[in-house]
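> The sequence and its predicted three-dimensional model are supplied below.
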Amino acid sequence: MIVIAVANQKGGVGKTTSAINLATAFAASGWRTLLIDLDPQGNASSGLGLASASRGASSYDLLVDEVPLSECIATTKISNLQIVPATVDLSGAEVELVSVPGRVERLRTSLASVQEYDICFVDCPPSLGLLTLNALTAADRLLVPLQCEFFALEGLSQLMQTVEQVKERFNPSLRIVGIALTMVDRRNRLSEQVSDDVRDVLGDLVFSAVIPRNVRLAEAPSHGLPALIYDHHCAGSIAYMTLARELISRLPSLRKAA
């Protein structure tokens, strides 16, 4: 199974939207897909139609109480896609785990024996705390959504440093699979300038596909659906399908190994 952490310590960059829609695109392509919601806000869970009251065992139980992964998985309305939901309890997980031995390896341990999925996306909180470290320690690859704004590169160097530290201490195989430019407004010259600057700095690490600002992307979570289901033909959905195809092209050796 391939594990991809979707992370950026800056909030509001389209991280959860990317995790939901990429997971949906992979599931629609026949990949047996698992999405793990590690954000205490639980937006990935609600974005897939799981009401707070209906969530049973969650990612909190998985990490803190070491409840088996199979007992934390919930079904979604989408074929081939299941989720480990998050609840508000997760907000206290970092405090509860701080003195626990092997605290950054809890997620990796839980995923170690899983055979029934082809790929797992982990939606991380907007921070570089213990929850994100668990995701990076468990992941084969990191996907970074980067908002196309003036301060797009602010904080990215810190994330890169964290990745290097995780590689040295916990997960030598971790690599960045790509940077996805999000919230691009082609009517705004600043968006194009920032996009060009990011590509100049990061080169081929940046995906060719870009995610535009799109009303239907913003509306979809309120209906408990990914944009790919809510409006398959909108510009945002088409962009995420293009991004998913590009991501798949960067994973062939990993999929063979999986």
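Thanks, I have it. Given the structure is predicted, the values throughout are model-derived calculations rather than measurements.

> C-alpha only now, for contacts and for neighbours.
Will do.

> How about residues contacting stretch 208-215?
Residues from elsewhere that reach stretch 208-215, judged by CA atoms under 8 Å, 6 or more residues apart in numbering: 180-186, 235-236, 239-240, 242-243, 246.

> how about the strands of the stretch 51-200 of the chain, start to end?
74-75, 81-84, 119-123, 141-147, 175-184 (DSSP state E, counting those that start in this stretch).

> And the residue nearest to residue 63 when sequence neighbours are not counted, how close does it get to residue 230?
Sequence neighbours aside, residue 106 is the residue nearest to residue 63 in space, at 5.7 Å (criterion: CA to CA, 6 or more residues apart in numbering). Computed with CA to CA, to the nearest Å, the distance linking residue 106 and residue 230 is 34 Å.

> Neighbour count: these two, which is higher?
Each of residue 106 and residue 230 had its neighbours counted (other CA atoms under 10 Å), and the higher figure belongs to residue 106 (22 against 17).

> Would you mind giving the strands of the stretch 51-200 of the chain as a markdown table with distance to residue 20 and mean neighbour count added?
Formatted as a markdown table, the strands of the stretch 51-200 of the chain follow (distance: least, CA to CA, whole Å; neighbours: other CA atoms under 10 Å):
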| stretch | distance to residue 20 | mean neighbour count |
| --- | --- | --- |
| strand 74-75 | 14 | 18 |
| strand 81-84 | 10 | 25 |
| strand 119-123 | 8 | 26 |
| strand 141-147 | 13 | 25 |
| strand 175-184 | 14 | 21 |
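
> Residue 25: which of the ones you listed is closest?
strand 81-84 (9.7 Å; CA to CA).

> hmm, back to that, the residue nearest to residue 63 contacts residue 134, correct?
Yes - proximity of residue 106 to residue 134 meets the contact threshold set by CA atoms under 8 Å, at 6.6 Å.

> list the residues that contact both of the two?
Contact with both residue 106 and residue 134 is made by no residue, according to CA under 8 Å, 6+ apart.

> I'd like to know how many residues surround residue 22.
Here the number of neighbours of residue 22 (other CA under 10 Å) works out to 25.

> residues contacting it?
Residue 22 is in contact with 240-241, 243-244, counting by CA under 8 Å, 6+ apart.

> make it 6 Å
Neighbour list for residue 22: residue 244 [criterion: CA atoms under 6 Å, 6 or more residues apart in numbering].

> just residue 141 next, same as before
4, 174-177.

> please redo it, this time with the cut-off set to 8 Å
Listed by CA under 8 Å, 6+ apart, the contact set of residue 141 reads 3-5, 174-177.

> do the same with residue 135
Taking CA under 8 Å, 6+ apart as the definition of contact, the neighbours of residue 135 are 5, 107-108, 122, 124.

> next one: residue 36
Contacts were defined as CA under 8 Å, 6+ apart; by that measure residue 36 touches 59, 83-85, 120-123.

> hold the first one in mind and look at this next one:
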Amino acid sequence: MTQRLSFAAGIATQEYLTAEEGAIRAHEEECTHWYVDMSLPSDHAHEWPQPRRRSLVKMASGLGVRPIVHGNFRAPLSTEIPEVAAGVQAYLTAELQLASDLGAPLIVHGGALADPRPTESGRWNALQRFLRALEQGLSAASGLGVEVWVENLAHYPRFRPFTYVFTRYADFVTVLDYLPEVAFIFDIGHANVNQSPPLRLFHEMTSAIKAISVSDNDGRADSHLGLGRGNVPLKELTDTIVKTHWSGLVAFETRGAGVDEGVHALQAHLAG
């Protein structure tokens, strides 16, 4: 399937299935990769005894697909509570060990700030706490031979009980300045929520973006719609990818729409 998307070094599917079911689905959809989703109860970090890890590695090899460990986005990596920060660092180490055992990259997220009216200073402080946690995580990842990809979450400015951390263009710049070795997975669906997706990132940090995640929405919430069913600027995305000669893994997180449909949607924009 990667041959049908000129810029795709690999194609991943996220079907919100157990790790084993996801591997089978990825094979059926002719994908190269699939998500092992740590936010699913079946795949929480404590649900991975060694026999299951070995079994999944064997299964993936037989099916010809490779895992990507999608870290639990609920992990509070930006917490201001020292005791919680220590616990979440231990949790991150468990995700890193799983990724190492599976031979997979690990996707991490900034967590959330519990504040219905977040200030800019509050967002900044939360991002700084995330940076410190990420720095420790990258150090541990290096020793385990794991590549870490930082994923942006949806931007909810106000009037929700929380706001996510690491959501905006300036956040990418801050993280890369602080950790020049960092790698990103750019989620354009998340980047479309309550803001215009910062496609300039592909011009400014092409080599740092190792993967993209694609889905659609109406700009108000992260709906994970099939491509073309919302207002995510897909044509602008493909034009930018072509102009910058970007190449990397493309992950489809589209509920109710298959990977093949998404590939055809991107192909149409490339040809248009």
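Arrived safely. What you see is a predicted model, and the numbers here were worked out from it, not measured in a lab.

> And the TM-score, once the two are fitted together?
After superposition, the two chains reach a TM-score of 0.39 (TM-score structural alignment, normalised by the length of structure 1), with 171 aligned residues with a CA RMSD of 5.9 Å.

> Specify which member of the contacts of residue 36 of structure 1 is nearest to residue 93 of structure 1.
Each of the contacts of residue 36 of structure 1 was checked against residue 93 of structure 1 using CA to CA; the closest is residue 59, at 9.6 Å.

> tally of neighbours for that closest one?
Here the neighbour count serves as a burial measure; for residue 59 of structure 1 (other CA under 10 Å) it reads 29.

> pretty sure it is touching residue 45, no?
No - taking contacts as CA under 8 Å, residue 59 of structure 1 lies outside contact range of residue 45: 10.8 Å.

> For structure 1, which segments count as helices?
With DSSP state H as the definition, structure 1 shows helices at residue ranges 15-28, 43-47, 59-64, 93-97, 106-111, 130-138, 156-169, 189-202, 215-219, 227-230, 235-249, 252-257.

> could those go into TSV alongside distance to residue 34 of structure 1?
Below are those laid out as TSV (distance: least, CA to CA, whole Å):
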stretch	distance to residue 34 of structure 1
helix 15-28	8
helix 43-47	12
helix 59-64	13
helix 93-97	21
helix 106-111	11
helix 130-138	14
helix 156-169	23
helix 189-202	29
helix 215-219	21
helix 227-230	17
helix 235-249	15
helix 252-257	15
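
> and residue 56 of structure 2, what does it touch?
Taking CA under 8 Å, 6+ apart, we find residue 56 of structure 2 in contact with 19-20, 102.

> and if we set it to 6 Å?
Shown in contact with residue 56 of structure 2 (CA under 6 Å, 6+ apart): no residues.

> Could you report the neighbour count for residue 257 of structure 1?
A count of neighbours around residue 257 of structure 1, defined by other CA under 10 Å, yields 8.

> ok, now residue 89 of structure 2?
Residue 89 of structure 2 is flanked by 18 other residues according to other CA under 10 Å.

> Pull out the buried positions in the helix or strand where it lies.
Taking DSSP states H and E as the criterion, residue 89 of structure 2 maps to helix 82-102. For helix 82-102 of structure 2, the neighbour count (16 or more other CA atoms under 10 Å) marks 85, 88-89, 91-93, 95-102 as buried.

> Distance to residue 55 of structure 2 for those - can I get that in JSON lines?
What follows is the buried residues of helix 82-102 of structure 2, written out as JSON lines (distance: CA to CA, whole Å):
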{"residue": "85", "distance to residue 55 of structure 2": "32"}
{"residue": "88", "distance to residue 55 of structure 2": "27"}
{"residue": "89", "distance to residue 55 of structure 2": "27"}
{"residue": "91", "distance to residue 55 of structure 2": "23"}
{"residue": "92", "distance to residue 55 of structure 2": "23"}
{"residue": "93", "distance to residue 55 of structure 2": "21"}
{"residue": "95", "distance to residue 55 of structure 2": "18"}
{"residue": "96", "distance to residue 55 of structure 2": "18"}
{"residue": "97", "distance to residue 55 of structure 2": "16"}
{"residue": "98", "distance to residue 55 of structure 2": "13"}
{"residue": "99", "distance to residue 55 of structure 2": "14"}
{"residue": "100", "distance to residue 55 of structure 2": "15"}
{"residue": "101", "distance to residue 55 of structure 2": "11"}
{"residue": "102", "distance to residue 55 of structure 2": "10"}
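
> Pick the one among those residues closest to residue 63 of structure 2.
residue 102 (14.4 Å).

> Not counting its neighbours along the chain, what's nearest the closest one?
That would be residue 57: by CA to CA, 6+ apart, it lies 6.0 Å from residue 102 of structure 2.

> part of a strand, is the one you found?
No - with DSSP: H, G, I helix; E, B strand; the rest coil as the criterion, residue 57 of structure 2 is helix rather than part of a strand.

> Give me the neighbour count for it.
The tally of other residues near residue 57 of structure 2 (other CA under 10 Å) stands at 18.

> ok, now how distant is it from residue 12 of structure 2?
With CA to CA as the criterion, residue 57 of structure 2 and residue 12 of structure 2 are 17 Å apart.

> can you check residue 252 of structure 2 too?
Using CA to CA, which is the criterion applied here, residue 252 of structure 2 is 6 Å from residue 12 of structure 2.

> Please apply the same query to residue 130 of structure 2.
Using CA to CA, residue 130 of structure 2 is found at 27 Å from residue 12 of structure 2.

> Tell me which of the two has more neighbours.
Here residue 130 of structure 2 and residue 12 are compared on neighbour count by other CA under 10 Å; more neighbours surround residue 12, at 28 against 25.

> Is the more buried one in contact with residue 34, as I believe?
Yes - checked against CA atoms under 6 Å, the pair residue 12 of structure 2 and residue 34 is within contact range at 4.8 Å.

> list residues touching both of the two?
Taking CA under 6 Å, 6+ apart as the contact rule, residue 12 of structure 2 and residue 34 touch no residue in common.
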